[in-house]
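Colleague: Sequence plus predicted model, see below.
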Amino acid sequence: MCLAVAGELIEISEHSDPLWRMGEVSFGGVLRQVSLACVPEARVGDQLLVHVGVALTVLEPER
């Protein structure tokens, strides 16, 4: 069974190669470095779905 967790993108570390783009993500106050290679559209403040250190998708805000 796999588990993906939602977290808020706090900071982005840009890189000349988009595959090495990283972000600092807050999971309820716990900060982790996450790869943003799969979500080039991610911006600071977005909620991301993260699995094993890789952001898989940007979550849509609830209405």
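Modeller: Everything's here; your move. Residues are numbered from 1 along each chain as shown.
Colleague: hey, let's count contacts and neighbours off CA atoms from now on
Modeller: OK.
Colleague: For this protein, which segments count as helices?
Modeller: Using DSSP state H, no helices are found in the chain.
Colleague: Flag every buried residue along stretch 55-63.
Modeller: 55, 56, 57, 58 (16 or more other C-alpha atoms under 10 Å).
Colleague: alright, now check it against this:
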Amino acid sequence: MCLGIPGELVELADDDTDLATVSVAGVRRKVNVGLLIEDEELAVGDWILIHVGFALAKIDEAEAAAALDMLHSMGPAYDQELEEFVASSTGREGL
């Protein structure tokens, strides 16, 4: 099952990469926001929908909270998606 997980932007890169740091369930890591930056203005504190290391959509805080509540109610499916989020790589981490 493939799910998108809401994450809060906590840092935008100062360089020309499409990477930003997000927080998901207390886990911070870099995700690629390249699919959004042409269409959306992103800022620290924004919420985005993430799947395997890529931001798919900008969402508001209420939508993020509702999605997180629904995901928590899914139990093992949410746990698996969170594990995949932690394990996924954008291929540019550590640069």
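Modeller: Great, that's in hand. Every value quoted in this text rests on a predicted model; they were computed, and no experiment measured them.
Colleague: Do you know the score for how well these two fit?
Modeller: TM-score for the superposed chains, counting by TM-score structural alignment, normalised by the length of structure 1: 0.81, backed by 59 aligned residues with a C-alpha RMSD of 1.3 Å.
Colleague: thinking again about what came up before, keep only those of the buried residues of stretch 55-63 of structure 1 that are in strands.
Modeller: The strands, defined by DSSP state E, take in 55, 56, 57, 58 from these.
Colleague: Please produce CSV containing those residues, extended by distance to residue 7 of structure 1.
Modeller: CSV is the format used below for these (distance: C-alpha to C-alpha, whole Å):
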residue, distance to residue 7 of structure 1
55, 9
56, 11
57, 11
58, 10
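Colleague: and of those, the nearest to residue 31 of structure 1?
Modeller: residue 55 (13.8 Å; C-alpha to C-alpha).
Colleague: okay but the closest one is in contact with residue 42, surely?
Modeller: No: applying C-alpha atoms under 8 Å as the test, residue 55 of structure 1 and residue 42 come out as separate, 9.2 Å apart.
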